Structure formats: C-alpha cells, structure tokens
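Novice: dropping the sequence and predicted coords here.
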Amino acid sequence: MKYLIMIWHNPKSREIWESFSDAERAEGWRAYAALDESLIASGEMVISEALADPSQGRRLPATEGQSLATDGPFPEAKEQLAGFYLVDCESFERALEIAAQVPEASLGLVEVRPVLAMNGPDM
C-alpha cells in the first residue's frame, strides 16, 4: 500500500536549521541521502521531493468556470509543507518506521497518511 510521508516546517524549525553550522547541515543532508538509498534498495521508494517556499507557488481558484492564479503563501498557518516521500510498503506500521527516520520527526513535524486508491473499492 502507498503512504505519503509529509515533512512540515515552521518558523521554529527554520530557526533551528539556520542556527546549524555547515557541518551540522551537511549531516542533515546525509541523513536524507541515507534514507533515500535505503528506500531505493528496499524497493519501497516511489518518489521523494523537496518543495520550494510557498511564496513561489500559485493557487488557482475557479470562479465562474475560469481560473485566476494568486500568489502564495496560501493558508494562514505556521506550518508549511517542505517536502514528502511517497512510499509503497507492507503496512502503516512500516510507513511509521520510515517516517521516524526523517530528521524533522524529532520535532514532531512529520505526518503519515495512507494514499487512497482512486480506482479501488474505497471509491
């Protein structure tokens, strides 16, 4: 089954990252690289991506059949989606094990959700 592991950031986590030395930041990137390699080797990786800052996005609300792009950020929220892993693994428990390896998990900024099958019995 597929699971989306969402990695969030907020002003406090950005402050922590910015306070790191170059060596500490490099260690953080190495942790992500190791997780990527492990998921690729196990066959559980579908895709993993980091996202640009929300200010670089656009929202497309439809009004009377027409879309109008508006600049971001969009929700009035402290936390913003920073990146994600889409994994295909045997169970929710395994997805949680994978998510626990994401560096932001120690800050409580990682969320795991099952992906619904759009053509399966759930629909």
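Specialist: Yes, it's here. If you're wondering where the values come from, they're calculated on a predicted model, not measured in any experiment. Residues are numbered from 1 along each chain as shown.

Novice: could you use CA atoms for every contact and neighbour count after this?
Specialist: Noted.

Novice: just the buried residues of stretch 94-113, please?
Specialist: 95-96, 98-100, 102-104, 109-110, 112 (16 or more other Cα atoms under 10 Å).

Novice: mind listing residues that contact that stretch?
Specialist: 3-9, 13, 28, 31-32, 35, 87, 89 (Cα atoms under 8 Å, 6 or more residues apart in numbering).

Novice: comparison target, given below:
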Amino acid sequence: MQYLLMIYSEENRWNEMSDSERQQGVAAYQAYTESLKKAEVLVGANRLQHTNTATTVRLVDGKARVLDGPYSDSKEQLAGYYLIDVPDLDAAIAWASRCPGAAHGLMEVRPVWNAPDYARSAA
C-alpha cells in the first residue's frame, strides 16, 4: 500500500542554521533517501519551494478565485514529501520516524486512496 509521508517544518529555520548544520541536514536526508531506495519502498520524493511561491485556488460561486500563498497559516509548513510503498501503516510509521524531518518538525503519514478503475478511465 502506498503512503505519503509529509514533512512539516518551519521553513525559515533552514536559513538560521550554520553551514555545518545545513551540511549535516543534507547528509541526513541523503542517507534516509538512500535507505528507502535500498529497501525498495521509495516511489517518489521531493522538497517543496517556500510557501511564498504557493498559489491557492478556490471556487466561489463556480468561479476560480486565485490567491497568493498557502491556504493555512501555521507554525510549520509542508516542506516536502516521500511517497512509499510498504505493507501497512506500522511500516509507514516506522519509516516516518526515521526521517530527519521528524526530529525538527512533524511527519504526517497518510495512505494514498486508490481510485477505482472506472474513475481513472473517465479522466
């Protein structure tokens, strides 16, 4: 089953780190990503640009309303994600707890909903 591991952190914290701390952070994520690859559970992953590049779209009276920035205002922002394919939620939680993001923010683990075949063929 596929699970999305979403990394939430304070995006400005990276700029407050020393060069050494940033290098350690990059190395930690590289090692984590490599361990997912070696276990053959990694489907995809990426880091997201800062929230000031986000665009929010909402339909109001059937018309798109486009706003700059993210929809929610919170301490932590969605910074990146890993899409993994593992047997169950326990395995997904185990991988999430090993992610460097769990040490400096929080991880949200969510199963991917697989649409029925008829929904895919209609798209």
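Specialist: Everything's here; your move. Values in this document were obtained by computation on a predicted structure and should not be read as measured data.

Novice: need the TM-score between these chains.
Specialist: Superposed pair, TM-score by TM-score structural alignment, normalised by the length of structure 1: 0.82. Supporting alignment: 117 aligned residues with a Cα RMSD of 1.9 Å.

Novice: got JSON lines for the buried residues of stretch 94-113 of structure 1, with distance to Gly120 of structure 1 and secondary structure too?
Specialist: Listed next are these as JSON lines, based on distance: Cα to Cα, whole Å; DSSP: H, G, I helix; E, B strand; the rest coil:
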{"residue": "Ala95", "distance to Gly120 of structure 1": "21", "secondary structure": "helix"}
{"residue": "Leu96", "distance to Gly120 of structure 1": "23", "secondary structure": "helix"}
{"residue": "Ile98", "distance to Gly120 of structure 1": "25", "secondary structure": "helix"}
{"residue": "Ala99", "distance to Gly120 of structure 1": "25", "secondary structure": "helix"}
{"residue": "Ala100", "distance to Gly120 of structure 1": "29", "secondary structure": "coil"}
{"residue": "Val102", "distance to Gly120 of structure 1": "30", "secondary structure": "coil"}
{"residue": "Pro103", "distance to Gly120 of structure 1": "33", "secondary structure": "helix"}
{"residue": "Glu104", "distance to Gly120 of structure 1": "32", "secondary structure": "helix"}
{"residue": "Leu109", "distance to Gly120 of structure 1": "30", "secondary structure": "coil"}
{"residue": "Val110", "distance to Gly120 of structure 1": "27", "secondary structure": "strand"}
{"residue": "Val112", "distance to Gly120 of structure 1": "20", "secondary structure": "strand"}
